[in-house]
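Participant: Here is a sequence together with a model predicted from it:
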Amino acid sequence: MNNYRPYSGITPAVKILIIINVIMYLLTLMFDKRTGTNLSNTLGLHLPQSEYWAPYQYITHMFMHGSFTHLFFNMFALFMFGRVLESVWGTNRFLVYYFVTGLGAAALNSAVGWWGYHKMYEQFLAFQNTPEPGLLAEFIRAHISHPAPWVWELIDNWTNNPTSIQYTQAGEELFRRVITETVNIPTIGASGAIFGILLAFGMLFPNTELFLMFIPIPIKAKYFVIGYGVIEFFMGIQNSVGDNVAHFAHLGGMLFGFILLKFWSRNRRKFY
């Protein structure tokens, strides 16, 4: 056990994690502005099908954030709940939990992304067998929230000239381009580990009352965690066009956190 008082101030690992995340965010801004290098694309987590995929991204993506708001809310949750868990568990166990849930989140997100890629590729093969503008339009609506005007112009021109080899080839190239661009979108953020922390807090302190922004009434931690998990699940399976939140990464953090907590709880003497 550590020699600091539980729940008072910031704990060692939480402080270091916050500092690293803030530094990486500032470095991202600096590199993007001064060198034109997209650091988030290099260190963010890509699917194995992407040309940008690298094994180290399973770790580095946890320290990358796309905006100040993204960074702030993740770090705020890490400070509020992570320091309590570190005070109870100690630094070593907290870090193990943090990275297991972060990696678990990446694993589930990659598995869901892999499935999504193969579904898209099956649609592409079907399109190759029967190339026609209606299939292309359906695919575009399902995967792009705001297509450029030239995309609909291409589809309209092809519809008016259904036997045109030129438009058929252009449609196939557009199909490939959408798949490639989708696969090359990186996943970034510490949210998977943060959701693991929220789950652990809800399981260890289920009846602790939380006051949330925009909700002027207290809610017990266990209900907050359950509700948040249900929302993430339904938003994940809904898979709305333009939704750039990695909902299954959040669920992965909670799932692997639950598994790890159950494993630790087999020996109650060492659980806390």
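Facilitator: Good, I have the coordinates.
Participant: Could you use CA atoms for every contact and neighbour count after this?
Facilitator: OK.
Participant: neighbours around Asn239, how many?
Facilitator: The tally of other residues near Asn239 (other CA atoms under 10 Å) stands at 15.
Participant: ugh, typo on my part, it should be Gly189
Facilitator: If you count neighbours by other CA under 10 Å, Gly189 ends up with 25.
Participant: Then Gly90?
Facilitator: So Gly90, with other CA under 10 Å, has 21 neighbours.
Participant: For the protein, give the strand that spans the most residues.
Facilitator: With secondary structure taken from DSSP state E, the chain has its longest strand at strand 215-220.
Participant: The helix or strand that comes right after it to strand 215-220, inter-axis angle?
Facilitator: Going down the chain from strand 215-220, the next helix or strand is helix 221-238, by DSSP states H and E. Here helix 221-238 runs at an angle of 110 degrees relative to strand 215-220 (axes from the mean of the first three to the mean of the last three CA atoms, to 10 degrees).
Participant: coming back round to it: what's the offset of the longest strand of the chain from the middle of its chain?
Facilitator: 26 Å (CA atoms, centre = their mean, to the nearest Å).
Participant: What residues does Gln49 make contact with?
Facilitator: 114, 183 (CA atoms under 8 Å, 6 or more residues apart in numbering).
Participant: That one sits in which helix or strand?
Facilitator: Applying DSSP H and E, one finds Gln49 in no helix or strand.
Participant: before we move on, what about the one 5 residues further on?
Facilitator: If you go by DSSP H and E, Ala54 is not part of any helix or strand.
Participant: and here's the other structure:
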Amino acid sequence: MRFSITDAVKHLIIINVVMFVGKLTLGDGHLFDELFTMYFPTNDLFKPWQVITHMFMHGSPAHLLFNMFALWMFGTPVEERLGTAKFLFIYFSAGFGALLFQLGYYYFDYYSAMQTLGNLNMSTSLLHEIMNINAIDGDMIRGEILQEKMIPLLNDANFSTSISAAQFSALFDLNVLNLSAMVGASGCIMGIMAAFGMMNPNAKLMMIFLPIPVKAKYFIPGLIILDIISAFTGQSFFSPSNTAYMAHVGGAVLGFIVMWYWKKSDKDKYRWN
């Protein structure tokens, strides 16, 4: 089988690899993460450009490898069919859709926690400081560390109101949300996969860990359903537990919407078939 790769796919892969090398080699491995990872907007490390740059960041070699393989496998036929401009439009539209879905999911938890804190009368600045406490121990965020680091902040602010267990739990949830970060091209690639599936509904696809051929029109919706289940239950099927599942869903939805519009539009310039 002849190996082929289209121009936009090739350049996207190069950019992703260069960003990963930079992440590993510059600033003791922290510089690129602090600058280009997408942080929750309340985090002190959040910068506006992260809404784009996080799409080119990856957490591990395996994360990069699987995403770039999927980008090549699905992106090449989509770009060949649609052309570079439309391919890139879907790619970045899906990336922004992924971000919106994941942030919307996070903000639902954010506002739920804020409602619990409604009667605490804590100043915005004090709450911001607590949310930005680094309570990480290894790979875990620990409540006892948060509590220990909160006490000096509360004392400095002369905050004497008693904090209930439910309110501390809400503060902990806000701290976790604030430290959450998004990286990866997965949302973009899910949009490309949705486009591929609409153009090739009967193409046979297989997962590496489940080598059973399934038609694209069943395979891709199946992946999306599993991501939705994982997002709301915490049960991970084929992805790491820290996967931004709703980002996958958002990317696929935006990819589907764009392709559906192009297919159904009466204007020939928007059609892809």
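Facilitator: Yep, it's here. All of these numbers come straight from a predicted model, not from anything done at the bench.
Participant: Next, the TM-score between them, please.
Facilitator: The pair, once superposed, lands on a TM-score of 0.77 when counted by TM-score structural alignment, normalised by the length of structure 1; 239 aligned residues with a CA RMSD of 3.2 Å.
Participant: rewinding a little: what is the longest strand of structure 1 packed up against?
Facilitator: Under the contact criterion of 3 or more CA pairs under 8 Å, 6 or more residues apart in numbering; DSSP states H and E, strand 215-220 of structure 1 touches strand 209-212.
Participant: quick one: the strand it packs on to structure 2 mean distance?
Facilitator: Strand 209-212 of structure 1, aligned to structure 2 and superposed, deviates on average by 2.1 Å (mean CA distance after the TM-score superposition for structure 1).
Participant: so that strand corresponds to what in structure 2?
Facilitator: Across structure 2, the stretch matching strand 209-212 of structure 1 (TM-score structural alignment) is residues 204-207.
Participant: Phe32 of structure 2 contacts Leu26, doesn't it?
Facilitator: Yes - Phe32 of structure 2 lies in contact with Leu26 (CA atoms under 8 Å); the separation is 7.3 Å.
Participant: Compare neighbour counts for the two and give me the winner.
Facilitator: Taking other CA under 10 Å, Phe32 of structure 2 and Leu26 do not tie; Phe32 has more neighbours (20 against 11).
Participant: Check the alignment and tell me where the more buried one lands in structure 1.
Facilitator: By TM-score structural alignment, Phe32 of structure 2 lines up with Leu39 in structure 1.
Participant: Next, count neighbours for the equivalent of Tyr245 of structure 2 over in structure 1.
Facilitator: Structural alignment places Tyr245 of structure 2 opposite His247 in structure 1 (criterion: TM-score structural alignment). A total of 22 residues lie near His247 of structure 1 under the criterion other CA under 10 Å.
Participant: returning to what we had before: tell me who's in contact with the match of Phe32 of structure 2.
Facilitator: The contact partners of Leu39 of structure 1, by CA under 8 Å, 6+ apart, come to 28, 31-32.
Participant: any idea how far it lies from Ala54 of structure 1?
Facilitator: 13 Å (CA to CA, to the nearest Å).
Participant: Same check on Ile237 of structure 1?
Facilitator: Taking CA to CA as the measure, Ile237 of structure 1 falls 27 Å from Ala54 of structure 1.
Participant: These two: which is more packed in?
Facilitator: Per other CA under 10 Å, whichever of Ile237 of structure 1 and Ala54 has more neighbours is Ala54, with 15 against 10.
Participant: Which residue, other than its chain neighbours, is closest to whichever residue in structure 2 pairs up with the more buried one?
Facilitator: Structural alignment (TM-score structural alignment) places Ala54 of structure 1 against Lys47 in structure 2. Spatial nearest neighbour of Lys47 of structure 2, chain neighbours left out: Leu35 (7.5 Å); criterion: CA to CA, 6 or more residues apart in numbering.
Participant: Enumerate every residue touching the one you found.
Facilitator: 45, 47, 50.
Participant: want to throw those residues into CSV with distance to Ala113 of structure 2?
Facilitator: Shown next, in CSV, are the contacts of Leu35 of structure 2 (distance: CA to CA, whole Å):
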residue, distance to Ala113 of structure 2
Leu45, 21
Lys47, 24
Gln50, 25
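Participant: Show me the contact partners of stretch 105-115 of structure 2.
Facilitator: 170-171, 173-174, 177, 246.
Participant: Now the buried members of those.
Facilitator: 170-171, 173-174, 177, 246 (16 or more other CA atoms under 10 Å).
Participant: Inside helices: which ones of those residues?
Facilitator: With DSSP state H as the criterion, helices contain 170-171, 173-174, 177, 246 from among those.
Participant: Identify, from the contacts of stretch 105-115 of structure 2, the entry nearest to Arg2 of structure 2.
Facilitator: Taking CA to CA as the measure, Met246 is the one of the contacts of stretch 105-115 of structure 2 closest to Arg2 of structure 2, at 35.1 Å.
Participant: any idea how far Gln102 of structure 2 is from the closest one?
Facilitator: For Met246 of structure 2 relative to Gln102 of structure 2 (CA to CA), the value is 5 Å.
Participant: Thr76 of structure 2 too?
Facilitator: Remark: distance between Thr76 of structure 2 and Gln102 of structure 2 (CA to CA) = 27 Å.
Participant: Which one of the buried ones among the contacts of stretch 105-115 of structure 2 is nearest to Ala194 of structure 2?
Facilitator: Met246 (15.0 Å).
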